[in-house]
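Peer 1: Have a look; sequence and predicted model below, questions after that.
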Amino acid sequence: MPKMKTKSSAKKRFKVTATGRVLAAQAGKRHGMIKRSRKFIRNARGTTTLCKADENIVKSYMPYAR
């Protein structure tokens, strides 16, 4: 069987941890910061782990990242 291909967009946006969780960048930080509250901007720093349902979708895009 040939190797399965990884979706290029997924490998650029997500990272799978050693325990199998998926890390992703926080949403809502690209533009329009002036209308966002200070609390939102502070809480949206760094990365976050995806929920179980979204995790399964991303893992289907990255067959070798388990």
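Peer 2: The structure has been received and is ready for your questions.
Peer 1: Going by C-alpha atoms from here, please, whenever you check contacts or count neighbours.
Peer 2: Fine.
Peer 1: Contact partners for the residue lying closest to residue 62 once chain neighbours are set aside?
Peer 2: Distances taken as C-alpha to C-alpha, 6 or more residues apart in numbering place residue 6 nearest to residue 62, at 4.9 Å, with adjacent residues excluded. Going by C-alpha atoms under 8 Å, 6 or more residues apart in numbering, residue 6 touches 61, 62, 63, 64.
Peer 1: Need the three-state assignment for residue 6.
Peer 2: Under DSSP: H, G, I helix; E, B strand; the rest coil, the three-state class of residue 6 is coil.
Peer 1: what about versus this one:
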Amino acid sequence: MGNKMKTHKGTKKRFRLSATGKAMHRASGTSHLAKGLTKKRRRNLRGTTSLDAVMEPTIHAALNGYSN
């Protein structure tokens, strides 16, 4: 039997690796009920942001080298 590590599918859906190896993610609080937020807050939540450096090794291990 093989001993390959499998990619964690939940992590694969939520994170992607940048060209420099940083883990990028979408900000929380953008899916629904955003009407209650200020326009400035909604605008600043757009796009992706890099994950904290402390969590990067965990994400790299879960992705197992996979990036979209």
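Peer 2: Ah, there it is. None of these values were measured; they are calculated from a predicted model.
Peer 1: about what we covered before: next, format the contacts of residue 6 of the first structure as JSON lines and append neighbour count and secondary structure.
Peer 2: As requested, those are arranged in JSON lines below (neighbours: other C-alpha atoms under 10 Å; DSSP: H, G, I helix; E, B strand; the rest coil):
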{"residue": "61", "neighbour count": "17", "secondary structure": "helix"}
{"residue": "62", "neighbour count": "21", "secondary structure": "coil"}
{"residue": "63", "neighbour count": "13", "secondary structure": "coil"}
{"residue": "64", "neighbour count": "11", "secondary structure": "coil"}
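Peer 1: Tabulate those (a markdown table), appending distance to residue 45 of the first structure.
Peer 2: Below are those laid out as a markdown table (distance: C-alpha to C-alpha, whole Å):
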| residue | distance to residue 45 of the first structure |
| --- | --- |
| 61 | 25 |
| 62 | 25 |
| 63 | 28 |
| 64 | 28 |
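Peer 1: Farthest pair within these?
Peer 2: 61 and 64 (9.2 Å; C-alpha to C-alpha).
Peer 1: ok, residues contacting stretch 58-65 of the first structure?
Peer 2: With C-alpha under 8 Å, 6+ apart as the test, stretch 58-65 of the first structure has contacts from 4, 5, 6, 7, 10, 11, 14, 16, 22, 66.
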